[in-house]
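# pasting a predicted model and its sequence here:
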Amino acid sequence: MRLIFLLLLLINFGCLASSCIVTDEMREQFNSKHAEDVTIDTTLRDSNFFVTIKLPESIEGQSSYSVLLVSDSLEEPTFIFPLDLYEEDNQTKAWYEIDAGLVRKHFVVVSLNDYCAPSIFKEVFYQ
């Protein structure tokens, strides 16, 4: 029994940990620096808005994104919906369509696939 206990003590139970802290100030700076890189086009067709989100080739060396549609508020959203990405004309895009009667305050949130990078957030203006 003592031998087993000694062996267990000698085994290295290594643990790797990392943390990531993104402050509100860092988030605002990142967003103001890169928000212009993301374009949102809205087009009214019949009674529906067709919205296209165009993403840059890369942001700070990252070219892999995820895009979310957030409703009402960034802090307390009514819903969050992931959007699929596709390539068209050598550009990464996402899109959605919404009935004009369902339009409310919406935001597009672009996250880099680097877990520690802040996200880019832009309000959608339906025109």
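Okay, I see it.
# switch to C-alpha atoms for all contacts and neighbour counts from now on
Noted.
# what are the buried residues along the longest helix along the chain?
As assigned by DSSP state H, the longest helix anywhere in the chain is helix 24-34. By 16 or more other CA atoms under 10 Å, the buried positions in helix 24-34 come out as 27, 30-31.
# what lies in contact with it?
With contact meaning CA atoms under 8 Å, 6 or more residues apart in numbering, helix 24-34 is reached by 59, 118-121.
# nearest the middle, which residue of this structure would you pick?
The chain has S111 as the residue nearest its centroid, 2.7 Å off, counting by CA atoms, centre = their mean.
# ok but that residue is inside a helix, no?
No. Counting by DSSP: H, G, I helix; E, B strand; the rest coil, S111 is not found in a helix; it is strand.
# how about the helices in this structure?
Using DSSP H, helices in the chain cover 2-10, 24-34.
# including distance to P82, could the ones you listed go into CSV?
Shown next, in CSV, are those (distance: least, CA to CA, whole Å):
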stretch, distance to P82
helix 2-10, 46
helix 24-34, 19
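# try it against this one:
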Amino acid sequence: MTSDKQIALWNEKYVSLFKVSTEKNNNSFNVQVSLPNNIEGKIFKAVWLVVGDDNDPSFIAPLSTYEEDSKTKVWFAVKPNNNDKNVLIFSYGEGCGISVDVPIEL
């Protein structure tokens, strides 16, 4: 199991590798994130969208990636609700690999 301290260190070190763009679309936002294919030689494994409180999220779902302009990306649309936090959690490597939390600012 990975400690909160280790995840915080990874977040600080690697969050800048993820390029987040948001676009307002009526009452919702389209969110697109470009991600690295590997970190420290560990291959990208999965990404989850987590909405709400860290300890009691209101919604969690895995997302699919796609290729565009020779970059790996993930996309989702969200309607802001009650100031819920939206975070993408990216996982790299097998077992106890690297995890990076990317907050989405709407």
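Perfect, thanks for sending it. As the structure is a prediction and not an experimental result, all values here were calculated from the model.
# TM-score for the pair, please.
Comparison of the two superposed chains (TM-score structural alignment, normalised by the length of structure 2) gives a TM-score of 0.86, and 106 aligned residues with a CA RMSD of 1.9 Å.
# for structure 2, what's the longest strand?
strand 42-52 (DSSP state E).
# gap between it and the chain center?
In terms of CA atoms, centre = their mean, to the nearest Å, the centre of strand 42-52 of structure 2 is found 5 Å from the chain centre.
# what does stretch 68-79 of structure 1 give?
12 Å.
# now do stretch 50-57 of structure 1
Distance, centroid of stretch 50-57 of structure 1 to centroid of chain: 13 Å (CA atoms, centre = their mean).
# find me the equivalent region of that stretch in structure 2.
Using TM-score structural alignment, stretch 50-57 of structure 1 lines up with residues 30-37 of structure 2.
# what comes up buried for that stretch?
Buried residues in stretch 30-37 of structure 2 (16+ other CA under 10 Å): 31-36.
# from these, which is closest to D69 of structure 2?
S34 (10.3 Å; CA to CA).
# any chance you could map the strands in structure 2?
Secondary structure of structure 2 (DSSP E): strands at 19-25, 28-35, 38-39, 42-52, 57-62, 65-68, 71-78, 86-92, 98-104.
# closest one to T2 of structure 2 among those?
strand 98-104 (8.7 Å).
# mind giving me the packing neighbours of the closest one?
Helices and strands touching strand 98-104 of structure 2, by 3 or more CA pairs under 8 Å, 6 or more residues apart in numbering; DSSP states H and E, are helix 4-14, strand 86-92.
# dump the strands of structure 2 to a markdown table, plus distance to M1 of structure 2.
Shown next, in a markdown table, are these (distance: least, CA to CA, whole Å):
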| stretch | distance to M1 of structure 2 |
| --- | --- |
| strand 19-25 | 27 |
| strand 28-35 | 24 |
| strand 38-39 | 19 |
| strand 42-52 | 17 |
| strand 57-62 | 20 |
| strand 65-68 | 25 |
| strand 71-78 | 26 |
| strand 86-92 | 13 |
| strand 98-104 | 11 |
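# between these, which one is nearest to S3 of structure 2?
Closest to S3 of structure 2 of the strands of structure 2 is strand 98-104 (CA to CA; 10.6 Å).
# for K13 of structure 2, what is the corresponding residue in structure 1?
Checking TM-score structural alignment: K13 of structure 2 goes with K33.
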